[in-house]
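Chemist: this one's structure only:
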């Protein structure tokens, strides 16, 4: 503990609170000056010693959020003051300027209001040390994070060994946990050019280790059996800002906060099965691929002509689409940190991710690493917090494979 405290007292980091944050012209000065927020839980009180760790986590969280907001509002492609994203890959790669979307404008505004009113917003921030469903990467990642050492969460390796029943999922998960730090750090981690500075684990080791990781598909459930076992053991996400994250704000100036912002890691040689949710979602790839077409994304809008309704009731619409078509590979896009790094999925867009490991020298050490967000998660009338996995139409209850007819249940969105 003495060694840990010495590191704590000597550590230095760039404080967002010490930087001049430029106020974008799309913000209303009155909202900044009259900032008010309601938290999702009571403010947590820490001892003086604990607060030192919480402050480090807070500062790194602010750095992450600031860079993300800047990236989203920086011109890329043919967009003005906006990042450009692929939103559908079927029938050609369709793109949009994300800041044209109302949900994105609200999310970015809320990020800036937090950055410009840090003292008030901080009351909604907590390390969430008491939760038993948030995990630490353990290993080298924990060694490099004094905050993670203080939190002392159960590690991902312990989770997979103690809480996961399926032997194949457990084996994949233990390998995932043992190589996690190698997956999120190193020279092949690269931010897209519209990010103003590095917010990867290379630059923010405390945040990436102590955020609290969720291996959401690992345990047995009726939903999870529709995902592939290697993916179930090789997938985790962390949430910084949002209802499940570290910064939990219900309302800002009377507006519901719909942002969920964090990061995702998906091991190579995995296929994240076709899935959907009634909440818009986006990913920025922050890793250089080892070969062309390593990181593949599928996205089809619910209104695409290839989507056929086979059943409908008051709450859902069951659809099917056929992937057993000539040149099926053209239904997918490929991305990298320096080439089409950004994808945005409208509500009920069916999407999937396939990560090739054949070109990796040490595939067990590599993963697709992304900056992740959902923008309108405050609408709890829809499937807030729920991801719906599709299935094989011919073999219901099993993951839909490429080359099959895929069947999905889509939430009927409430207006």
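Modeler: Sure, I can see it. No experiment lies behind these values; they were computed from the predicted model shown. Numbers count the residues shown, from 1 in each chain.

Chemist: drop to CA atoms for contacts and neighbour counts, all remaining ones
Modeler: OK.

Chemist: please identify the helix or strand for the closest residue to residue 143 other than its chain neighbours.
Modeler: Closest residue to residue 143 apart from its sequence neighbours, by Cα to Cα, 6 or more residues apart in numbering: residue 149 at 7.3 Å. Per DSSP states H and E, residue 149 falls inside helix 146-151.

Chemist: one more: residue 321?
Modeler: strand 316-322.

Chemist: tell me where the stretch 301-415 of the chain has strands.
Modeler: Assigned by DSSP state E, counting those that start in this stretch, the stretch 301-415 of the chain shows strands spanning 308-312, 316-322, 332-334, 342-345, 350-355, 367-374, 388-389, 391-392, 405-411.

Chemist: nearest to residue 170, of these?
Modeler: strand 367-374 (17.6 Å; Cα to Cα).

Chemist: let's bring in a second one:
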């Protein structure tokens, strides 16, 4: 009995010390200049900031709430196909060291909101330093006084001026219907509260959205060049930019993505680990499908090169085994290791005309401050390929990263 009480007391003491440490956390901001705001501007910033804190709190809760076979963690898909079992592979996500560190830093923010707020930038300049930030549509801009104040350029207007008709069509469709697409989401199963556009309108309408691949020919597919958006809430290019907490580099990069229905995001990879949490309620069982496998899977052919490996991905006759469906209830959480090959296929030709449909996710990178952050997209074996689909033969050149 005495031993039990002593262990219990020690546990309480350690918890108190951990809480005290979090409370005493020291923040160094990353390229954020303090400004003087009017009372009205500060009210807008406070609305934006409060939504951000709610979002981050729910994000940590989703990661730590037990699902599947995990006792103290959410269970994540780490591979969509194992050739030995013919099934996906899953692991407890908070057991990953990079995820553990990200959660630690987000909790420090939640425990020290006033200190962390000094690193919060509404990005009134409508730029994150390397590209323009947009609001998808005027309908979304009217969702919040914060968004009206920020007055970001409208993405629909941007795509109206795009010359390529296919990119233009996809871009206008996604952005013009963004509110309806984003509304077909549900976070009640895993987040503990509504963190969608319906629950956090100030955040979703005020964060800066980027038509990430619009001007990138490397993305290959014109449907994805127009039909993909990304936004960063916390991270080195987002609104909450923290360099260090208690001397530790903050690598957390947390935001959201939106992909238009019937678009194909080709096989790609990158050095930083990545997390996707699906919020969309799919219109049919195989609307939103993803492939995720290690580059050295026995399903691919790999040849060593001087700085990495050339990987051949031949999906014909195999891709339906490789890809699995995601929705907001099941297979909602995906974790990508470094250089993992992955792709997102949002629907198919039979469901091309689904009205106001797309794939919306909470997205994150855990190590956004190390190595090469650039997303590397595969290239088709046949250079005459006009659109990369799941069954297209593609090359991927993965490179080694620094330890």
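Modeler: Arrived safely, thanks for sending. Remember, predicted model here, so these are calculated numbers, not experimental data.

Chemist: before we move on, the earlier item: buried sites along the strand holding residue 321 of the first structure?
Modeler: Buried residues in strand 316-322 of the first structure, counted by 16 or more other Cα atoms under 10 Å: 317, 318, 319, 320, 321, 322.

Chemist: identify the residue of the second structure aligned to the last one.
Modeler: If I follow you right, that is residue 322 of the first structure. Aligned by TM-score structural alignment, residue 322 of the first structure pairs with residue 314 of the second structure.

Chemist: let me see the contact set for that match.
Modeler: For residue 314 of the second structure, the contact set (Cα atoms under 8 Å, 6 or more residues apart in numbering) comprises 300, 391, 392, 393, 394.

Chemist: name the nearest of these relative to residue 332 of the second structure.
Modeler: Among the contacts of residue 314 of the second structure, and counting by Cα to Cα, the member closest to residue 332 of the second structure is residue 391, at 23.6 Å.

Chemist: how about the contacts made by that closest one?
Modeler: Counting by Cα under 8 Å, 6+ apart, residue 391 of the second structure has contacts 314, 315, 316, 317, 318, 319.

Chemist: now residue 305 of the first structure: how far from residue 349 of the first structure?
Modeler: Distance, residue 305 of the first structure to residue 349 of the first structure, using Cα to Cα, to the nearest Å: 13 Å.

Chemist: more neighbours, the two?
Modeler: Taking other Cα atoms under 10 Å, residue 305 of the first structure and residue 349 do not tie; residue 349 has more neighbours (26 against 10).

Chemist: how about the contacts made by the counterpart of that one in the second structure?
Modeler: For residue 349 of the first structure, the aligned position in the second structure is residue 340, judged by TM-score structural alignment. Residues near residue 340 of the second structure by Cα under 8 Å, 6+ apart: 269, 270, 292, 293, 294, 295.

Chemist: looking for the alignment partner of residue 108 of the first structure in the second structure.
Modeler: By TM-score structural alignment, residue 108 of the first structure lines up with residue 103.

Chemist: could you say which helix or strand holds its match?
Modeler: Going by DSSP H and E, residue 103 of the second structure is part of helix 97-111.

Chemist: quick one: contacts of that helix?
Modeler: The contact list for helix 97-111 of the second structure (Cα under 8 Å, 6+ apart) reads 22-23, 25, 53, 56-57, 60, 93-94, 115-116, 245, 250-252, 366-367.
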